[in-house]
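1. This is the structure alone, sequence omitted:
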């Protein structure tokens, strides 16, 4: 059974991936920082899971961005 992903999951996941890659971190590195495994970070980035509010806040602080920035949809031009 395939799980439907919420559009927010996709937006937040893409933003986490972008920030992580811009900071030359692997999923394992971010996962270790958060106290989770790389699989959890992969699930966030794929949109399969959405981080809870506290985890999203910790990610935003880690990358020196506002929590709002994790929620913003970016359009490639």
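-> Okay, I see it. In this text the structure is predicted, and so the values were computed from the model without any measurement. Numbers count the residues shown, from 1 in each chain.
2. Could you use CA atoms for every contact and neighbour count after this?
-> Fine.
3. so how far is residue 19 from residue 13?
-> 10 Å (C-alpha to C-alpha, to the nearest Å).
4. Would you check how far apart residue 43 and residue 28 are?
-> Plainly put, residue 43 is 12 Å away from residue 28 if you go by C-alpha to C-alpha.
5. Against that first model, consider the following:
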């Protein structure tokens, strides 16, 4: 698997949201425990704002917690 593509792609998506859609905030959500996703988000400057308990049902049919974070327009 190729490594290193998530951060540049995610940054490009954030830039597109600010430049094209004129949004003031981008949100990041990931299932709690997805440390790879969290690491990318934190390297991009996202603030992890909390954990949503039992937010969604995963493929295993059980509820799981989700992390949520935000990145404000520079």
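-> Received, thanks. Note that this is a predicted model, so its numbers are computed, not measured.
6. Please state their TM-score.
-> With the length set by TM-score structural alignment, normalised by the length of the second structure, the two chains reach a TM-score of 0.26; 35 aligned residues with a C-alpha RMSD of 4.3 Å.
7. Show me what the top helix by length along the first structure packs onto, helices and strands only.
-> Ranked by residue count, the top helix of the first structure under DSSP state H comes out as helix 7-22. In terms of contacts (3 or more C-alpha pairs under 8 Å, 6 or more residues apart in numbering; DSSP states H and E), helix 7-22 of the first structure is packed against helix 38-46, helix 67-71.
8. And the next helix or strand past the first one?
-> On the C-terminal side of helix 38-46 of the first structure, the nearest following helix or strand under DSSP states H and E is helix 53-62.
9. could you check the angle helix 7-22 makes with that next one?
-> 30 degrees (axes from the mean of the first three to the mean of the last three C-alpha atoms, to 10 degrees).
10. Give me the neighbour count for residue 41 of the first structure.
-> By the criterion of other C-alpha atoms under 10 Å, residue 41 of the first structure has 26 neighbours.
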